[in-house]
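**Q** Mind folding the following:
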Amino acid sequence: MSATVEQLDNLERRLVVSVAWSDINAETDKRLKATARRVRIDGFRPGKAPLKMVASMYGADIQNEVLNKLAQQAFQEAVAEHGLNVAALLRVDGVEDQAEDAADFQAAFVFEVFPEVNIGDLSALEVEKAVTEVGDAEVEKTIEILRKQRTRFNRVERAAQDGDRVIIDFEGKIDGEPFEGGTAQNYPFVLGQGQMLPEFEAGVSGLKEGESKEISLTFPEDYHGKDVAGKTAVFTISLSNVAEPELPEINEDFAKALGIENGDLTKMREEILKNVSREAKRRIAGKNTETVLAALHKHVPLTLPRALVDEEAQRLAEEMRENFVRQGLDAANLNLPADMFAERAQANVALGLILPVLVKEHKLQPDDAQIKAIVSEFAESYEDPQEVVDWYFADRERLKEPTNMALEANVVDFVFGLAKVTERSVSFDELMSAN
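**A** Below you'll find the model as predicted:
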């Protein structure tokens, strides 16, 4: 067996392997004989059919299997011999002008190799580090959010105003004809929260129970419903219920509803501070990880294997389809062109090449103590933290997420330790509202 390597374009290579026909024929004959011993052919007892007949029936398929097997073996041996780091096999071509009496069979393997990754001097990097503070003010904001989540609505007989929950029937028409999604009965929403278009909410505001009103509104040009975007509709609205909000008082009952058994408000605030601090820490870590990974991607220029980028783009598209399905949407015929995911796919592939080199060169693999610390943080919010820790460590597969988090934390800390870092204070509201 022999092989020659040709560079085609950037990372693309063409490797021509040769396999002796004597080896191919010997392996083919061996398989034919093995097939003849077990095959059943009408008119013959098992294993008694003439070899020529078996060859005429199965010989071509067997020879193709042998050709594929020996060519693949030759390819793998040549890859090892030439020290090639194959990223993806693109195709296998036939070699033209092979003489019928040639001693060897030739096949051309076209593939992409991984690029060489050179991390370079990280001290030249300029990165922004997000920081935040969590204190009494943030605890009080969280308490207000928790109160609003437990809002009760009490029926009133006055006119509807911002903050009220209203229940309405409505029917919309465009050019006198009803349209899809333009009609509903017993539809509840809270005025002033932007759940409906401003003109629609303005039409409901001021109505009392039992009153009706006709309004005209024009849908925005960029409205998500393409069939009605930019068009003017006339809605007939009937209001059947107005209810004003009532927030719970901050007392023992409120604390007990949050899981504080004795209703101690001091204990409640301590628990909220602990939980909010943990969540803020997680979100800040996420922001800083994104910043560092983006900086590494920009810092290390790479020519990427196209096949890997295409494969990642397809994976991201399929992931989005699955998310839509989980949300109850019909994504079977959803067209998600790969171009939508090209930029993200390129970043993912690039980082998939950069990070292993960085981790290996600078020994950034997390140790067991780091992984356990992250698992312990996960477990803090549960009633029996040790039970959660034991569950994670009972199966190494469950430790993948905390292991990856520890690895990312090591990378972030390492880069921050070398780069030129500028701190940016992130407000609590900005941090908690970010997706």
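**Q** CA only for contacts and neighbour counts going forward, please
**A** Noted.
**Q** which of the residues in stretch 133-152 are buried?
**A** Val134, Glu138, Val139, Thr142, Ile143, Arg147 (16 or more other Cα atoms under 10 Å).
**Q** any residues touching it, and which ones?
**A** Identification of contacts with stretch 133-152 by Cα atoms under 8 Å, 6 or more residues apart in numbering yields 245-249, 269, 272-273, 276-277, 280, 427-428.
**Q** Check stretch 25-44 too.
**A** So stretch 25-44 is contacted by 46-51, 54-55, 58-59, 62-63, 66 (Cα under 8 Å, 6+ apart).
**Q** among the residues you listed, which ones are buried?
**A** Of the contacts of stretch 25-44, these count as buried by 16+ other Cα under 10 Å: Gly47, Ala49, Leu51, Val54, Ala55, Gly59, Ile62, Gln63, Val66.
**Q** quick check, the last one in a helix?
**A** Yes - using DSSP: H, G, I helix; E, B strand; the rest coil, the secondary structure at Val66 is a helix.
**Q** wouldn't it be in contact with Ile24 here?
**A** Yes - using Cα atoms under 8 Å, Val66 makes contact with Ile24 at a distance of 6.4 Å.
**Q** thinking again about what came up before, looking at the buried residues of stretch 133-152, spot the one nearest Lys287.
**A** Val134 (16.4 Å; Cα to Cα).
**Q** Is it possible to get the contacts of stretch 25-44 out as a markdown table so that each row also shows distance to Lys173 and secondary structure?
**A** Formatted as a markdown table, the contacts of stretch 25-44 follow (distance: Cα to Cα, whole Å; DSSP: H, G, I helix; E, B strand; the rest coil):
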| residue | distance to Lys173 | secondary structure |
| --- | --- | --- |
| Pro46 | 78 | coil |
| Gly47 | 79 | coil |
| Lys48 | 82 | coil |
| Ala49 | 80 | coil |
| Pro50 | 81 | coil |
| Leu51 | 80 | helix |
| Val54 | 75 | helix |
| Ala55 | 75 | helix |
| Tyr58 | 70 | helix |
| Gly59 | 72 | helix |
| Ile62 | 69 | helix |
| Gln63 | 70 | helix |
| Val66 | 70 | helix |
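**Q** Could you also give me the structure for this second sequence? I'd like to compare it with the first:
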Amino acid sequence: MEINVKEINAFEREISVHVPWAELEDGFNKHAKKFSKKVNLRGFRPGKVPMKVLLKQFKPAMEADFVEHALNLYYLQALKEKDLLPVNKAEVEKVDFEHEGDMSFTAKFEIEPGIKLPKLRKRAFKVQKTNYVHDQEDIDNVILDLRRNHSTMETVETGAEEGNFILADLQKVEPSGLPIIGKKLEKQYLKVGGGVIKDENLDKLKGAKPEDKIRVQLTENEQGEKSEYEVTVINVEKEVLPEINEEFIKKVDPEAKTEEELRANVETRIVDNYQQRSQEAFERQLSDAMIEKVNPEFPPSMVESYLDHMVEDIKQSGQPGAEDLDEAKVRGTYQSVAERNMKWFLVRKAIIKENELEVTKDEVQAEIQRLIDRSRNHAKEIEKYYKKPSNRTRI
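**A** Sure, this is the predicted structure:
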């Protein structure tokens, strides 16, 4: 077998393969025997049709059947001999074969390009590391969030006040007041003084009671366009926060027994979180600097594959709207992200190879456990994410 490799650019290759009949003959004859078992010819039992008869009756079909098998076989052999690893499906062209003749074909495909890392001097990059400093307000806010997560709702009889929640149906209406069919949102919670319920809407909803109908203007989109809605109040409720007592502390942090211990544990988590954010931002700046320095070329097919996996992950996420996903919009939104991540993947791989860096399975598992310990509430999601081999390589 004769193989010629043409380098089209940093990541595109075209191989030309020529296989003489002497190497093909044995394989063709074996394939012909299998072919004969599928043939029903009068006077011959299946599998017992002589070669001459088969060729006379079915030569084009036999050649096509053999080529389909042989192309893949010799393509893979050629890749192995030339130590090539495609990242996409090859475009096979110029296929030429007939019985007792040589076979030739060409195949175009993409590979991961070789990355040449620059020799870096000290202080080659100007990168800042931001250190986040926490205060008591940060601790208070986390404690408040924990209390809100375990809060209960209590009906308000005296009318809505700022900070209360209104359970209501929202009917979109014309300026004339006529309801717009199909534009009704049922049983929506509105916080008085929060989100869209502020400014003039806040004044309109203060004092609201069940069965009241109130006209408000709500912002519809990022452009700030507003529409009129009629709010039909179903109930007015207020949030009741739990006391910070032994029962509450046991629920939110089994390792703490007192409020002081709870606050200390919260502070530790805040410090860990800030340190992690600082390190991630620092590493991001470093990787961006390396990408800019190397500026590697990347195969378009790798970006497409990245986006394919992203679209598939969103579809299987079970999130609202996942079933009717606008794939084109997702691809357009994340195109630049995919390209950046692909560049870093290639640079990172080159750094690992050049410096002969290795990570053991135990070290990977230890890092996963560290992430779980830092985010106990998301332990299952973290475990699920890192079960996928491609995600484990990101550690």
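**Q** Superpose the two chains and report the TM-score.
**A** Overlay of the two chains. TM-score (TM-score structural alignment, normalised by the length of structure 2): 0.78; 383 aligned residues with a Cα RMSD of 3.9 Å.
**Q** hang on, the earlier thing: take the buried residues of stretch 133-152 of structure 1 and write them to JSON lines, including secondary structure and distance to Gln193 of structure 1.
**A** Formatted as JSON lines, the buried residues of stretch 133-152 of structure 1 follow (DSSP: H, G, I helix; E, B strand; the rest coil; distance: Cα to Cα, whole Å):
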{"residue": "Val134", "secondary structure": "coil", "distance to Gln193 of structure 1": "27"}
{"residue": "Glu138", "secondary structure": "helix", "distance to Gln193 of structure 1": "22"}
{"residue": "Val139", "secondary structure": "helix", "distance to Gln193 of structure 1": "23"}
{"residue": "Thr142", "secondary structure": "helix", "distance to Gln193 of structure 1": "19"}
{"residue": "Ile143", "secondary structure": "helix", "distance to Gln193 of structure 1": "20"}
{"residue": "Arg147", "secondary structure": "helix", "distance to Gln193 of structure 1": "17"}
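**Q** would you turn these into CSV with distance to Ala184 of structure 1?
**A** Below are the buried residues of stretch 133-152 of structure 1 laid out as CSV (distance: Cα to Cα, whole Å):
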residue, distance to Ala184 of structure 1
Val134, 44
Glu138, 40
Val139, 40
Thr142, 35
Ile143, 35
Arg147, 30
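**Q** Quick one: the strands in structure 1, in order.
**A** 2-9, 12-20, 86-94, 104-113, 126-131, 152-155, 165-174, 177-190, 212-218, 232-246, 420-425 (DSSP state E).
**Q** quick one, what contacts the residue positioned nearest the centre of structure 2?
**A** Central residue of structure 2 (Cα atoms, centre = their mean): Met310, 3.6 Å from the mean position. Applying Cα under 8 Å, 6+ apart, we find Met310 of structure 2 in contact with no residue.
**Q** when you align them, which residue in structure 1 goes with it?
**A** Here Met310 of structure 2 is matched to Leu316 in structure 1, going by TM-score structural alignment.
**Q** Kindly provide the distance from that match to Leu355 of structure 1.
**A** Distance from Leu316 of structure 1 to Leu355 of structure 1, counting by Cα to Cα, to the nearest Å: 20 Å.
**Q** Next: Leu302 of structure 1.
**A** Distance from Leu302 of structure 1 to Leu355 of structure 1, by Cα to Cα: 13 Å.
**Q** higher neighbour count, those two?
**A** When neighbours are counted by other Cα atoms under 10 Å, Leu355 comes out ahead of the other of Leu302 of structure 1 and Leu355, with 20 against 17.
**Q** counterpart of that one in structure 2?
**A** Match for Leu355 of structure 1 (TM-score structural alignment): Arg348.
**Q** What of Lys298 of structure 1?
**A** Under TM-score structural alignment, Lys298 of structure 1 pairs with Glu292 in structure 2.
**Q** Please tell me how far its match sits from Tyr274 of structure 2.
**A** Applying Cα to Cα to Glu292 of structure 2 and Tyr274 of structure 2 gives a distance of 27 Å.
**Q** Neighbour count for these two, which is higher?
**A** The neighbour count for Glu292 of structure 2 versus Tyr274, taken as other Cα under 10 Å, is higher for Tyr274 (17 against 12).
**Q** ok, how many other residues are close to the residue lying closest to the more buried one once chain neighbours are set aside?
**A** Excluding its sequence neighbours, the residue lying closest to Tyr274 of structure 2 (Cα to Cα, 6 or more residues apart in numbering) is Tyr132, at 5.7 Å. Other residues lying near Tyr132 of structure 2 total 13 when counted by other Cα under 10 Å.
**Q** mind checking how far Tyr132 of structure 2 is from Ile270 of structure 2?
**A** From Tyr132 of structure 2 to Ile270 of structure 2 the distance is 10 Å (Cα to Cα).
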